[in-house]
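Participant: the following comprises the amino acid sequence and a computationally predicted model.
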Amino acid sequence: MDARASALAEHLLLIERELRVQGWWQEEAPSAEALASPEPFCVDTLAFEQWLQWIFLPRMKVLLETDAALPSVSGIQAMAEMVYQQQPRVARRLLELLGEFDRLITRTP
């Protein structure tokens, strides 16, 4: 695993940790139907933090573990800012972590 992939893997763990710290981590997965939403970020079936836990984190981990091509851009911080615009203080650390993820993913290897 190269340095960029290692940094991304470490960052995914930090995002997971913050979801747990905030109490947004769930032990039980949403229904298969909810996870299969065709909408971006599953906005019609999942809360943003559910999407992070059940779709984003697992998909990114698989990409890193299989040494697959990583996305060249990420706008996840912008989405999170929209979701948490009414509670920016609560989500401050998560927003910072997602912003750093965006920066890491756009760096060329």
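Facilitator: Alright, I've got the coordinates.
Participant: from now on I want contacts and neighbour counts done on CA atoms only, so please keep to that.
Facilitator: Noted.
Participant: I'd say Leu12 and Arg59 touch.
Facilitator: No - look at Leu12 against Arg59 with CA atoms under 8 Å: they stay out of range, at 10.7 Å.
Participant: give me the more crowded residue out of those two.
Facilitator: Between Leu12 and Arg59, counted using other CA atoms under 10 Å, the more crowded position is Leu12 (21 against 13).
Participant: quickly note the distance from the spatially closest residue to the more buried one that is not a sequence neighbour to Glu49.
Facilitator: Among residues not flanking Leu12 along the chain, Leu57 sits closest, at 6.6 Å (CA to CA, 6 or more residues apart in numbering). Separation of Leu57 from Glu49 (CA to CA, to the nearest Å) stands at 10 Å.
Participant: got another one to weigh against that:
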Amino acid sequence: MTHHDSVRLRLQAIEAQLREHQHWQDLPPDASVFESTQPFCMDTLEPLEWLQWVLIPRMHQLLDSEQPLPQSFAVMPYYEIALEASHPFRAIILPELEQLDALFAGDDD
């Protein structure tokens, strides 16, 4: 399995978790939210919205066009802070994001 294949599988697993736990939205947000200059669009999108509307589509675009993927990449640290300890989805999504991050740290385990 190629690195691109592994990344695509991780993205699909994250999407599946978002869908299964009703964090997937059917309608996109207003286009203006994507004009944010803040990391993770933190001033315009909720953390889980950013996964759906920014990270997943952008990574799929890179994969589909066979573009180089980021060399250094980590989103889990943001989600450890952004999702409160009491957030019911936190324990589900953090391991998924950790596995995605590991693919960009050279650790495919």
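Facilitator: That came in fine, so what should we check first? The shown structure was predicted, so the numbers you read here are calculated from the model rather than taken from an experiment.
Participant: what TM-score do we get after superposing?
Facilitator: Superposed pair, TM-score by TM-score structural alignment, normalised by the length of the first structure: 0.90. Supporting alignment: 107 aligned residues with a CA RMSD of 1.5 Å.
Participant: how many other residues sit next to the residue nearest to Leu12 of the first structure?
Facilitator: Neighbours of Leu57 of the first structure (other CA under 10 Å): 16.
Participant: go ahead and list the helix or strand containing the counterpart of Met79 of the first structure in the second structure.
Facilitator: In the second structure, the residue matched to Met79 of the first structure (TM-score structural alignment) is Tyr78. Per DSSP states H and E: Tyr78 of the second structure is located in helix 76-82.
Participant: outside of that helix, which residues touch it?
Facilitator: Applying CA atoms under 8 Å, 6 or more residues apart in numbering, the contact partners of helix 76-82 of the second structure are Pro47, Arg90, Leu94, Leu97, Glu98, Asp101.
Participant: and the aligned residue in the first structure for the last one, how many neighbours?
Facilitator: It stands for Asp101 of the second structure. If you follow Asp101 of the second structure across to the first structure using TM-score structural alignment, you land on Asp102. The tally of other residues near Asp102 of the first structure (other CA under 10 Å) stands at 19.
Participant: list the contacts of Asp102 of the first structure.
Facilitator: Taking CA under 8 Å, 6+ apart, one finds Val73, Ser74, Gly75, Ile76, Gln77 in contact with Asp102 of the first structure.
Participant: what does Arg10 of the second structure give?
Facilitator: Contacts of Arg10 of the second structure by CA under 8 Å, 6+ apart are Glu96, Gln99, Leu100.
Participant: give me the distance between the last one and Glu15 of the second structure.
Facilitator: When distances are taken as CA to CA, Leu100 of the second structure and Glu15 of the second structure turn out to be 12 Å apart.
Participant: with Gln67 of the second structure instead?
Facilitator: Applying CA to CA to Gln67 of the second structure and Glu15 of the second structure gives a distance of 21 Å.
Participant: what do you get for Asp26 of the second structure?
Facilitator: Counting by CA to CA, the gap from Asp26 of the second structure to Glu15 of the second structure is 13 Å.
Participant: for Leu18 of the second structure, which non-adjacent residue is closest in space?
Facilitator: Trp24 (5.3 Å).
Participant: where's Phe104 of the second structure relative to Arg8 of the second structure, distance?
Facilitator: Distance from Phe104 of the second structure to Arg8 of the second structure, by CA to CA: 13 Å.
Participant: what residues does Trp50 of the second structure make contact with?
Facilitator: Phe40, Cys41.
Participant: do the same with the one 5 residues further on
Facilitator: Leu55 of the second structure makes contact with no residue, according to CA under 8 Å, 6+ apart.
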